[in-house]
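Chemist: here you go, sequence then predicted model.
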Amino acid sequence: MASPSRRSGERRSTSRLSARPYASSEVTRLLCVGAHVDPAFSDAVIRELVSESDRFVAPSFGFDVLPVLGHALVARQRRSRRRVVVILSPLIPVFLFFFGTMAFAIGVALWLWATWAAICAERLVALHILTTDLADPRTSRDRHGFDGRIPVHPMLTAYDCDRINREQDSGSGLVYYSGYDPFIGAGIRRNSSKFPILLNKARGSLAVSLDGRPGLDDAAEVEAFPAGEIFEYVQERLEATLKDEGWGDQQIEGLDISRRWYRTAVGPERPESPADVSSSSQGGERYDSAREYLCVRIGSWGQEVVSSAFINFDVKGRTLYTEFHRYVLPPLNPAYRAADRLSPEITDGEVCLIAGESVLRMVREAVEAVLLLVLLPYRLWSLVIKRDQPSLEGEVSLGIELPGKKIDAFDYGARTSIRELAHAKEYQHFFQSVDAGKYGDIIERRFLEIVIDFLEKKGMDTGEFRARQATILNYGMIQTGGGTISNAGQMAVGTDASASAS
């Protein structure tokens, strides 16, 4: 359902914008390949970015959305033209039926030939695009290969390109999300750790009160600090330890650290563009408030496997509350990379093979076209009946009835990212899974150490935080959002208890 805020008058000319640093990346190229070989993926791309263009675009990391959208539009246009020929070609024998039996037989032959020719031509054009415009530039030799250019298409206008370029920026700003999970584009959540730390003065001795709490002297006033101070310190130290302090060639590649705000976008009008919203006074505990997170991303395997961590701090009642959420974006669908095994030139044998396969597809699509024409009156009548019924897609449902009133609200938040639509169901290599966990562990270990350093610089007690650090790192014990506790290591409970591997 399109919302009233769409400004069609601003859609004029096709844009050639391609200034993003990831426009010609390997992930961008593979996603463009997927737009041509996977109709379901290309339709989903168009639906998320064009059909419902009032929705915000999810942040992209390691790829550029615009070339993918351009190729998805071109691929759908090519398939639509083939579909039109296949659907209309059965009308040829119907028309020639009135001119005699011989004319009808010729009409049937023309129908089958037109269906076969449309299917064969569409597949040959797709193969040509895959072996030239989308070829791997590292191995294309005399072919120019993929260079990140955006295909020209009437639906890809300057207004859309400018909007997508601003909203897909993964570096900073505000993210408008839809649904429950705010971290759109990060992939699958691995685990979360959330715990409060009492902000007490560092103890001068090991003596404690009978109930295990620090004495009055140990709980003396400490220097107060805002949550923004620890945000800045952790970001600064993470950038230094993960980027600058590596030995020789041991620096982590594909690292991105930024601070972002996350909020919903439900209302009668589309909110301001994320780039135009001030981040000041965004916090709070309201339905329309935003919450800030430190976003740490590491892209490995050519940016195909992305490990992400989202960190938040809050200081309430002399208590430091920390959140650490780990996400992993799995590699791309392996079918998209299979196109790289195509031969550079389209040989006569490949043309014959496509022609033969098109015969089998011709039979199936010819039958589908006949059934579609037979059922066409019923489908048209259904559309007439439902024409005046409002679409509920994207509208906010309250779950209650308000007689005589209509809730004029729309969810403008991003539902998913283009990269998430294309990921594989499982890892293709064992080492991809290992590396995804490795980088997440590195981020978590550094994060815990940096928080301890910050507290020690403030002269605060770190005993409780160190105990929790040992639990997480040594035993793999995580409390998830649902309240369950999972333990990846050995655990013993009670006095003199011990645990050993069986």
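Modeler: Nice, thanks for sending it over.
Chemist: all contacts plus neighbour counts: C-alpha atoms, from now on.
Modeler: Will do.
Chemist: quick one: the strands in this protein?
Modeler: 173-177, 188-198, 255-264, 266-267, 291-300, 305-316, 319-329, 410-411, 477-479, 485-487 (DSSP state E).
Chemist: which of the ones you listed sits most buried?
Modeler: strand 173-177 (a mean of 26; mean count of other Cα atoms under 10 Å).
Chemist: residues contacting it, please?
Modeler: Here strand 173-177 makes contact (Cα atoms under 8 Å, 6 or more residues apart in numbering) with 56, 58-59, 183-184, 259-265, 274-275, 277, 279, 412-415.
Chemist: kindly recompute the last result at 6 Å.
Modeler: Arg260, Trp261, Tyr262, Arg263, Thr264, Ala265, Pro274, Ala275, Gly413, Ala414 (Cα atoms under 6 Å, 6 or more residues apart in numbering).
Chemist: apart from its chain neighbours, what residue comes closest to His325?
Modeler: Ser192 (4.4 Å; Cα to Cα, 6 or more residues apart in numbering).
Chemist: and what of Arg415?
Modeler: Computed as Cα to Cα, 6+ apart, the closest residue to Arg415 that is not its neighbour in sequence is Ser178, at 5.1 Å.
Chemist: and here is the other one:
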Amino acid sequence: MTAVHDLPGAGRAPLSMPRYARSSDRLSNTTRYLCTAAFLIPGFADQVVDELIGELRRSVPPSHGFDLDPVVRQCFRVRRRRVFQQLAATALLLLALLASPMTTFVVGYLGLLVRLGRSASLRALLRRLHLHFFRWWIIWVLAGFLVAAAVWTWQLVTTALVSYDLVAVDIPAVDDVLAGHTDRPLLALLALAGIVAVSWAFRRDDYRVVTTEFGAGAPHQRHRLRDSLVEDRLAMIAAAQRGNVVVHHDDPFLGCGAVEQGWSFSMTLRPRDPSGIRPEEPVAIDPVALNRRLKTAIEAMRADWLDEGQRVTGLSVRPYVVADGIRDENDPVIDRETGMPYTMADDATVDAIVANPQGGLRQYLRVVIPVRGKAIRDERGEVILNAQALGISVSAFVHVAVEGGMLYAEFLGTVLPPLRAECQVADTLRPAKAGSYALGGVLRGAPVDVIAGPYRLLRALSRVARLRWRMRASLNRAAEFRTHDYGARLSVRDLASAPEPESYLQKLDGIKYVKLVDRIVGEAIVDYLVENGVDPLEFRQAVNQITLQNSSLVQVGTIQGGQNDFGGTGNVFTTTGGPTHG
């Protein structure tokens, strides 16, 4: 790998850690939606905190269009709220048990049936056993066994208490309990109904917070956390998300979406010769200049000389340096002060990486097109239809390398699906309707909520207590060995994304922008080869073949020496046929 001190300009800092600076107290749309996800998507807050805060020596992928700092802070806020909610639910459940154990048991039994009926694991097991048609019969049988076991246990306990002459002890309360005179089913039902009321109150407040604090244009106030170690980690995360160096565990394109189209090819840089004789000595071309040509060609898609309706608004092109996560303690990519990988490479360092393709860093040009939509205007400039954001984001990654007198080029186009519908509640729900909207969801979950309080409370408290232990353990693991895996494994944007683009226009625009960038890249490479005296015949044939294949909906393939070997959608093959990304 190219060492830091071997890169151009050894007196400066070729790799660095950028500083985090808030540009505004207004949150971007994606940031607002991810803050909403912390409140409305079950498990989102816990996953974000455990992964980003619990692992102090783990990198984060770049965040395009959103800010991680407020999202993580809202996740901590949600975790605290859930602890208080489950404390109240557990206290009410204990009251119900004291008032009427049998009534509480019957209600809990019904809740258990509902929980079993909704269990995805049970459905998957029964489907594998070809018993899914009898799912509810099996659930009733299992629940019957549980009821019989519980009744038998209760009888054993009461018999044992009587056999030890506890009723002879002059304790009226014990006599009353065993005689059944203090059984108060109405009080138990009221306590269980109180659990549902608590769930509704917290859920209503969730929607109130979402619709007021995360509404469009609402100012955002940043609240500091009490734990200084967590604050230090947050500052590092907020800075790292703005970098252009991606230290990954197993996916260098984490948080960019699924691969929609891709290809790779290699060709010999033979000079153009009118006589038809191909000299053996290849043409020397500058990969850095080719990389800049590609960047200029792609940025022309948003040029001022294009009509406003024809510009690709929001398009950005920036370096995207990929590094493996497993690093030695003395690796020049590791910052000695923070113990974390550097996240920013300056322009001269990026050029050095492009010129030295055999190093341990690989440079891509990342093209990002947030499909925001544009207003439709008539010839008089009047708005016919306002701009409509489709919610998807298109990324294209272009890599070029010159080695052994040959050119290697790689292209990947990805489409990031929109965020889940519940993340956009802040833009759709009126704050005054938060209570009624929350009621439906609470009633659907009521059979489970009334009995799950103690389990959820223990789980929430254990997560809070385990966080500090995980933070210390991550530091110890990094110090125990000379090498450590610093690679990012989680994208917060992916956690809240829909499985795939949902509407026809989302799918159409995703494919459209990938193909537009693909075409621009191909033409720019051909133009550069011609200008430098390289015979572009092989590449022209390859472009024609891949265009033909793409028109037949075969979207991913390999080009080697002008011949294609196309695989299925979502796979990219190297020139030797091995998979590079799936």
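Modeler: On my side now, so go ahead. This one's a predicted model, so the numbers in the text were calculated from it and none came from an experiment.
Chemist: related to what we said a few turns ago, kindly reformat the contacts of strand 173-177 of the first structure as TSV containing distance to Tyr439 of the first structure.
Modeler: Shown next, in TSV, are these (distance: Cα to Cα, whole Å):
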residue	distance to Tyr439 of the first structure
Arg260	21
Trp261	24
Tyr262	24
Arg263	27
Thr264	29
Ala265	32
Pro274	29
Ala275	30
Gly413	29
Ala414	27
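Chemist: which one of the residues you listed is nearest Leu473 of the first structure?
Modeler: Among those, Arg260 lies closest to Leu473 of the first structure (Cα to Cα), at 26.9 Å.
Chemist: what's the match for that closest one in the second structure?
Modeler: Under the alignment (TM-score structural alignment), Arg260 of the first structure pairs with Tyr320 of the second structure.
Chemist: what's near enough to touch that match?
Modeler: Contact analysis of Tyr320 of the second structure by Cα under 6 Å, 6+ apart lists Asn244, Gln363, Tyr364, Leu365, Arg366.
Chemist: which of those residues show up in the first structure as well?
Modeler: Using both residues aligned by TM-score structural alignment, their matches' Cα atoms under 6 Å, the first structure keeps these contacts from these: Asn244, Gln363, Tyr364.
Chemist: got a markdown table for these, with distance to Thr211 of the second structure too?
Modeler: Shown next, in a markdown table, are those (distance: Cα to Cα, whole Å):
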| residue | distance to Thr211 of the second structure |
| --- | --- |
| Asn244 | 34 |
| Gln363 | 41 |
| Tyr364 | 39 |
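Chemist: Val312 of the second structure: which of these is nearest?
Modeler: Tyr364 (20.6 Å).
Chemist: alignment lookup: that closest one to the first structure.
Modeler: Per TM-score structural alignment, the equivalent position to Tyr364 of the second structure in the first structure is Tyr293.
Chemist: spit out the contact partners of that match.
Modeler: Counting by Cα under 6 Å, 6+ apart, Tyr293 of the first structure has contacts Arg259, Arg260, Phe310, Ile311, Asn312.
Chemist: let me know the closest of those to Thr157 of the first structure.
Modeler: Using Cα to Cα, Arg260 is the member of the contacts of Tyr293 of the first structure that lies nearest Thr157 of the first structure, at 28.1 Å.
Chemist: the closest one and Val85 of the first structure, how far apart?
Modeler: Using Cα to Cα, to the nearest Å, we find Arg260 of the first structure at a distance of 49 Å from Val85 of the first structure.
Chemist: whereabouts in the first structure does stretch 501-509 of the second structure align?
Modeler: Using TM-score structural alignment, stretch 501-509 of the second structure corresponds to residues 427-435 of the first structure.
Chemist: buried ones in the host helix or strand of Val151 of the second structure?
Modeler: Secondary structure assignment for Val151 of the second structure, by DSSP states H and E: helix 135-163. Using 16 or more other Cα atoms under 10 Å as the test for burial, helix 135-163 of the second structure gives Ile138, Ile139, Ala143.
Chemist: coming back round to it: mind putting the contacts of Tyr320 of the second structure into TSV with distance to Pro499 of the second structure?
Modeler: Formatted as TSV, the contacts of Tyr320 of the second structure follow (distance: Cα to Cα, whole Å):
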residue	distance to Pro499 of the second structure
Asn244	27
Gln363	29
Tyr364	26
Leu365	26
Arg366	23
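Chemist: residue ranges of the helices in the stretch 1-150 of the first structure, please?
Modeler: Here the stretch 1-150 of the first structure has its helices, by DSSP state H, counting those that start in this stretch, at 26-37, 39-46, 65-88, 91-96, 101-131.
Chemist: so what secondary structure elements neighbour the first one?
Modeler: Which is helix 26-37 of the first structure. Contacts defined by 3 or more Cα pairs under 6 Å, 6 or more residues apart in numbering; DSSP states H and E place helix 26-37 of the first structure against helix 65-88, helix 334-338.
Chemist: if we use 8 Å, what do you get?
Modeler: The contact analysis (3 or more Cα pairs under 8 Å, 6 or more residues apart in numbering; DSSP states H and E) places helix 26-37 of the first structure against helix 39-46, helix 65-88, helix 334-338.
Chemist: longest helix anywhere in the first structure?
Modeler: Longest among the helix segments of the first structure by residue count, using DSSP state H, is helix 348-386.
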